[in-house]
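1. Got a sequence here, can you build the structure:
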Amino acid sequence: MADITRRFGWRHLRSAPTAHIRHHKRGELVHDGPGQSFWFRALSAAISEVPVEDRELAMMFHARTADFQDVTVQATVTYRISDPAVAAGRVDFSVDPDSGGWRAAPLEQLGTLLTETAQQHALDVLSRTPLAVALADGVASVRDRIGAGLTAEPRLPATGIEVVATRVVAIRPEADVERALRTPARELIQQEADRATYERRAVAVERERTIAENELSSKIELARREEELVEQHGTNARREAEESAAADAVRAEAEASRTVRLAKAEAEAARENGDARAAAQSAWLRAHAEVDTATLHALAATLVAGNLPHIDNLTLSPDVLTGLLSRLGNADGARP
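-> Below you'll find the model as predicted:
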């Protein structure tokens, strides 16, 4: 939209570089081109503003396939007005000299023209295409047909329109049909998911079995090692008992040998001691045999006196003294 300002009964127009301005004054073309800026009088001016930038036109329409199924086509057409003079002569692009806005709706007219033309070519393709093929390959075929049809349409160059690009976004069936078509794929996906689940479970079971086998093998190996340990303990205990018995035998043998040696030594000592005592006794007897009886009595009395306890006081009664003196007298009388 052009910017128009008013000063003292005059109007000033300033347009953008993407807008082509055509200014007629009293039927004569005064200004023509994009990005114009000029003064004018409203009563004598006729101004048209034609956009020359690329514009996107989104369209959506229904079609019927060869098997009588309704589909919705979503497409986008990029176009530009390549000949502003022709477009201004065929479509009303005139602007209000006070507001700068279009008096009519030229872009809607161009959009209707492009949409109906594209729809005509799309319907021509889809009406001979089954639904399954349209959903699988219909986007490319419809896009090519719409592009070729718009390029060959004689009304577009006659209106100054050039088609830049054509895109088909989607071709979709009705909701019920789409759900029905999705069902086999969903079932297949579900089957694949179930198969993956079963395989995962099978793998899990196999891994659990492997783990159980490993645990069982570990327990068996542990039991075997415990058995070996018990056998080793028994062997060690038996060896220890044998060594202890051997040590006890050696110790007993050594003790017996020592006892025998001690007994022999004691017997030898006893024998030598007895021999010495016998020799001493014999010598003692021989010595006493050569001594007279009085001497023996004196020695005996000496020995008895030596073995008597300590006597502080000795009391002799007359009877004892008389008997003792009698014995002494008898002994002296009997001695020659």
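2. When you work out contacts or count neighbours from here on, use the C-alpha atoms and nothing else.
-> Noted.
3. need the strands for the stretch 1-150 of the chain, in chain order.
-> Taking DSSP state E, counting those that start in this stretch to define them, one finds strands in the stretch 1-150 of the chain at 3-7, 10-14, 19-25, 28-34, 37-40, 45-51, 55-64, 70-81.
4. and Lys25, what is it in contact with?
-> Applying C-alpha atoms under 8 Å, 6 or more residues apart in numbering to Lys25 gives the contacts 44-46.
5. neighbour-wise, which of these leads?
-> Within the contacts of Lys25, most neighbours by other C-alpha atoms under 10 Å means Ala46, with 21 neighbours.
6. Just list the residues touching it, thanks.
-> Contacts for Ala46 (C-alpha under 8 Å, 6+ apart) come out as 23-25, 94.
7. Distance to Gly138 added to those, as CSV?
-> Formatted as CSV, the contacts of Ala46 follow (distance: C-alpha to C-alpha, whole Å):
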residue, distance to Gly138
His23, 47
His24, 48
Lys25, 52
Ser94, 41
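8. among those residues, which ones are buried?
-> 23-25, 94 (16 or more other C-alpha atoms under 10 Å).
9. The residue lying closest to Gly111 once chain neighbours are set aside and Glu255: what is the separation?
-> Spatial nearest neighbour of Gly111, excluding adjacent residues (C-alpha to C-alpha, 6 or more residues apart in numbering): Leu57 at 6.7 Å. Leu57 is 125 Å from Glu255, where distance means C-alpha to C-alpha, to the nearest Å.
10. between these two, who's got more neighbours?
-> Ranked by neighbour count (other C-alpha under 10 Å), Leu57 and Glu255 place Leu57 first, with 18 against 13.
11. In contact with the more buried one, which residues are there?
-> Leu57 sits next to 76-79, 111 when contact means C-alpha under 8 Å, 6+ apart.
12. Next, the second sequence, to be compared with the first:
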Amino acid sequence: MADISRFRFINHLRANPTTHVRHLRKGRLVHDGPGQAFWFRPLNSALSEIPIDDREQPLLFHGRTVDFQDVAVQATVTYRVTDPALAAARIDFGIDPDHGHWRSTPLEQLGGLMTELAQQAAVDLLARMSLTQALSEGSAALRDQVGSGLREDERLTGMGIGIVDVRVVAVRAESDVERALQTPTREMVQQAADKATYERRAMAVERERAIAENELQNQIELARREEQLVLQKGQNERQRAVEAAAAGQIQTEAQAGRQRMLSQAEADAKRVLGAAEAEAEKALLAAYQDLDQATILALAIKQGALPEIGTLNVTPDLLTPLLSRLTNGAAQ
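-> The predicted structure follows:
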């Protein structure tokens, strides 16, 4: 809004660059343009302040489709005042010369008019569309329809209003109808999700089966290798036993051979020794054969072959031969 300063009987106005100010003094145009700054007398002045910047007007209205379904349309219209003089002549943009406030609500009036015009254009289009078409294709069609309808409307052009842009934010059906329309898509998405879940589970089962089969194959391979190892160990043990038996047999045969050789040598030695002893005994016996009993007895006593004599009994049978021999010897 314009800034107005009061000094006794005269006031000063300073406007913004985005507002167009028209100053009429006694019905004659004195100041006209944006960003004005001037002195004026409140008693003989009429002031109008028209915004010339871009303004946005939100729109929310309802329409009915060809299949009798209620549709809510949310849109935004961007507009500006292209002819401030024409707008000031058609709409009351007058401001209080003491405070600078609008005397009425020109922007609300303009917004209401714009909403009605946009709604009329949108309702005419929705009446020719089904609910499915309105929800799927309605945004672009409504944007074009509302934009062209507002730009070509003579009431807006006659007020010096230009439409800059039209944006349709949303086209919504009633909540229960919208949920009903969303059900097939939700079911399809749920089916796709279930399918993906089943495929993931099937893949997981297949992977688990492959892992189990791989583990089973590993166990079979380990069992086969263990069997080969046991067979190889058995063969090695048998071979070791055979080799040990063969070595033992060879050792036993060698030991037996050595034993036989030793026994034979000992036997031969004993035979030779026995033969020698027998020959010696034979020669000794042959030497003793011609000796008389007394000589043999004397030799036996000399060699210590007789046992120890504890008590000696001299009988006449023993002394008679001895005395006889002594006698014969003395006689000779």
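13. quick one: TM-score?
-> Between these two chains, after superposing, the TM-score reads 0.88 (TM-score structural alignment, normalised by the length of structure 2); 327 aligned residues with a C-alpha RMSD of 2.6 Å.
14. how many neighbours does Val21 of structure 2 have?
-> Neighbour tally, Val21 of structure 2, other C-alpha under 10 Å: 30.
15. tally of neighbours for the closest residue to it other than its chain neighbours?
-> Setting aside the residues directly before and after it, Val21 of structure 2 is nearest to Glu49 in space (C-alpha to C-alpha, 6+ apart), at 4.6 Å. Glu49 of structure 2 has 26 neighbouring residues, counting by other C-alpha under 10 Å.
16. Likewise for the one 3 residues further on?
-> Using other C-alpha under 10 Å, Ile52 of structure 2 is surrounded by 18 other residues.
17. Give the aligned equivalent of it in structure 1.
-> With TM-score structural alignment as the criterion, Ile52 of structure 2 lines up with Val52 in structure 1.
18. I'd guessed its match sits against Thr18; true?
-> Yes: using C-alpha atoms under 8 Å, Val52 of structure 1 is in contact with Thr18, at 5.4 Å.
19. what's near enough to touch the aligned partner of Pro42 of structure 2 in structure 1?
-> Using TM-score structural alignment, the partner of Pro42 of structure 2 in structure 1 is Ala42. Listed by C-alpha under 8 Å, 6+ apart, the contact set of Ala42 of structure 1 reads 10-11, 97-98.
20. do that again at 6 Å, thanks
-> Pro97 (C-alpha atoms under 6 Å, 6 or more residues apart in numbering).
21. which stretches of the stretch 51-200 of structure 2 form helices?
-> 84-90, 106-126, 131-152, 154-158, 175-289 (DSSP state H, counting those that start in this stretch).
22. can you put those in TSV and add distance to Val66 of structure 2?
-> Below are these laid out as TSV (distance: least, C-alpha to C-alpha, whole Å):
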stretch	distance to Val66 of structure 2
helix 84-90	37
helix 106-126	7
helix 131-152	8
helix 154-158	28
helix 175-289	15
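23. of those, which approaches Phe68 of structure 2 most closely?
-> For those, the distance to Phe68 of structure 2 is smallest for helix 131-152, at 8.3 Å, taking C-alpha to C-alpha.
24. Taking strand 55-64 as reference, get the angle to that closest one.
-> Calculated by axes from the mean of the first three to the mean of the last three C-alpha atoms, to 10 degrees, helix 131-152 of structure 2 forms an angle of 140 degrees with strand 55-64.
25. Check the spacing between Ser175 of structure 2 and Gln251 of structure 2 real quick.
-> Ser175 of structure 2 sits 107 Å away from Gln251 of structure 2, going by C-alpha to C-alpha.
26. more crowded one of the two?
-> For the pair Ser175 of structure 2 and Gln251, the greater number of neighbours falls to Gln251 (12 against 9), based on other C-alpha under 10 Å.
27. and the more buried one, how far is that from Arg240 of structure 2?
-> Separation of Gln251 of structure 2 from Arg240 of structure 2 (C-alpha to C-alpha) stands at 16 Å.
28. Can you list the buried residues in stretch 91-98 of structure 1?
-> By neighbour count on 16+ other C-alpha under 10 Å, the buried set for stretch 91-98 of structure 1 is 91-97.
29. Go through those residues and name the one nearest Arg277 of structure 1.
-> Checking the buried residues of stretch 91-98 of structure 1 against Arg277 of structure 1 by C-alpha to C-alpha gives Phe93 as the nearest, at 170.6 Å.
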